[in-house]
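have a look at this fold, sequence not included:
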């Protein structure tokens, strides 16, 4: 991972890079408009990016929504195909939930295909205390 770095500076997020991925490759977010993605990034409690050290190009992203006290929702985690296999997915999640100000939070997320990644951080299928109301923009 030495050719990449993880940074939580929101000013460094490349909205064009986030939009390029979200609008073409993110099965969970292609229904969003660019303006909606921009608003979500702008209003996020925290964002974390993965960047190529030499070029500075953004190759990964994670966003969180939180009450800032005890709950966080992890969203929009991705790593570009060209940068996969370098541990960046794990690094993004670790930076967001373990190494940041939300390390003691209860975290939630939705995923269709990355269960093994998130199980490695203690995520599990919900128990009896969890309920969800799906919106019209939900995945299923």
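It's in. All figures in this text were calculated on a predicted structure; none of them were measured in a lab.

alpha carbons only for contacts and neighbour counts from here, please
OK.

so what touches stretch 110-119?
If you take C-alpha atoms under 8 Å, 6 or more residues apart in numbering as the criterion, stretch 110-119 is touched by 75, 89-90, 124.

what's near enough to touch residue 58?
13-14, 17, 49-52.

scan the residues you listed and report the most crowded one.
When neighbours are counted by other C-alpha atoms under 10 Å, residue 49 leads those with 29 neighbours.

make sure that one is indeed in a strand.
Yes - the assignment for residue 49 by DSSP: H, G, I helix; E, B strand; the rest coil puts it in a strand.

ok, now how distant is it from residue 129?
In this view, residue 49 and residue 129 are 32 Å apart by C-alpha to C-alpha, to the nearest Å.

which stretches of the chain form helices?
With DSSP state H, the ranges of helices along the chain come out as 15-24, 34-43, 88-93, 115-119.

tell me, how many residues neighbour the nearest residue in space to residue 52 that is not next to it in sequence?
Ranked by C-alpha to C-alpha, 6 or more residues apart in numbering and with sequence neighbours excluded, the top spatial neighbour of residue 52 is residue 4, at 4.5 Å. Other residues lying near residue 4 total 20 when counted by other C-alpha under 10 Å.

wait, isn't residue 4 in contact with residue 57?
No - at 9.6 Å, residue 4 does not count as touching residue 57 under the criterion of C-alpha atoms under 8 Å.

joint contacts of the two?
Listed as contacting both residue 4 and residue 57 by C-alpha under 8 Å, 6+ apart are residue 51.

what's the separation between the residue nearest to residue 52 and residue 19?
21 Å.

dump the residue contacts of the residue lying closest to residue 87 once chain neighbours are set aside.
Using C-alpha to C-alpha, 6+ apart and skipping residues adjacent in sequence, the residue nearest residue 87 is residue 1, 6.7 Å away. Residues in contact with residue 1 (C-alpha under 8 Å, 6+ apart) are 86-88.

presented hereafter is structure B, for comparison with structure A:
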């Protein structure tokens, strides 16, 4: 039996150094990201930390207007804690948070389609209606 995951959206509990280290060194989507960029992203989003025995081991960030739309971003579980269901738990906590429960959700992933499909995510019905402007 694995230790239980405690999930909190209290920004002050987040281990920003660990989040930055994971995103900049281990993620495929933000490799090399600057610490200040991570800090700014956390400050401007609804964030969830997952904790085991007081140590943060998981993270998820929700970019939202709290009214119509939410974008799930930067979801990860530290490698040594993967395979314990913590990823599913932190995604479930974000999707079930009362502040964003009834909004339209989107996300992007290269490798976790099955995980997100289990929460009701599906490919865009009309991708030709959506446009993207890359960062400068």
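Here it is on my side, so go on. These numbers were taken from a predicted model, which means no experiment stands behind them.

re the thing from before, for the contacts of residue 58 of structure 1, which one is nearest residue 105 of structure 1?
residue 49 (20.4 Å; C-alpha to C-alpha).

and the closest residue to the closest one other than its chain neighbours, what does it touch?
Spatial nearest neighbour of residue 49 of structure 1, excluding adjacent residues (C-alpha to C-alpha, 6+ apart): residue 61 at 4.4 Å. With C-alpha under 8 Å, 6+ apart as the criterion, the residues that contact residue 61 of structure 1 are 18, 47-50, 76-79, 92.

show me the contacts for the residue nearest the centre of structure 2.
For structure 2, residue 60 is the residue whose C-alpha lies nearest the centre (C-alpha atoms, centre = their mean; 2.4 Å). By C-alpha under 8 Å, 6+ apart, the residues touching residue 60 of structure 2 are 47-49, 72-76, 90-91, 94.

repeat for residue 32 of structure 1
residue 23.

if we go to 10 Å?
By C-alpha atoms under 10 Å, 6 or more residues apart in numbering, the contact list for residue 32 of structure 1 reads 19, 22-23, 38, 137.

ok, now residue 17 of structure 1?
With C-alpha under 10 Å, 6+ apart, residue 17 of structure 1 has these contacts: 57-61, 80.

likewise residue 51 of structure 2?
Residues in contact with residue 51 of structure 2 (C-alpha under 10 Å, 6+ apart) are 3-8, 13-14, 57-59, 86.

let's see that with 7 Å instead.
The neighbourhood of residue 51 of structure 2, defined by C-alpha atoms under 7 Å, 6 or more residues apart in numbering, consists of 5-7, 57-58.

returning to that earlier point: show me what the residue nearest to residue 49 of structure 1 aligns to in structure 2.
Alignment note (TM-score structural alignment): residue 61 of structure 1 maps to residue 59 of structure 2.

and its match, how far from residue 43 of structure 2?
14 Å.

same check, this time on residue 28 of structure 2
22 Å.

circling back to that earlier point, what's the most buried one of the helices of structure 1?
Mean neighbours per residue, mean count of other C-alpha atoms under 10 Å, is largest over the helices of structure 1 for helix 88-93, with a mean of 21.

how many residues are close by the closest residue to residue 72 of structure 1 other than its chain neighbours?
Distances taken as C-alpha to C-alpha, 6+ apart put residue 66 closest to residue 72 of structure 1, at 4.3 Å, once the chain neighbours are dropped. Other residues near residue 66 of structure 1 come to 17 when the count uses other C-alpha under 10 Å.

hmm, residue 66 of structure 1 is touching residue 96, no?
No - Residue 66 of structure 1 is beyond contact range of residue 96, at 11.5 Å (criterion: C-alpha atoms under 7 Å).

in a markdown table, list the contacts of residue 1 of structure 1 along with distance to residue 33 of structure 1.
Formatted as a markdown table, the contacts of residue 1 of structure 1 follow (distance: C-alpha to C-alpha, whole Å):
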| residue | distance to residue 33 of structure 1 |
| --- | --- |
| 86 | 30 |
| 87 | 29 |
| 88 | 26 |
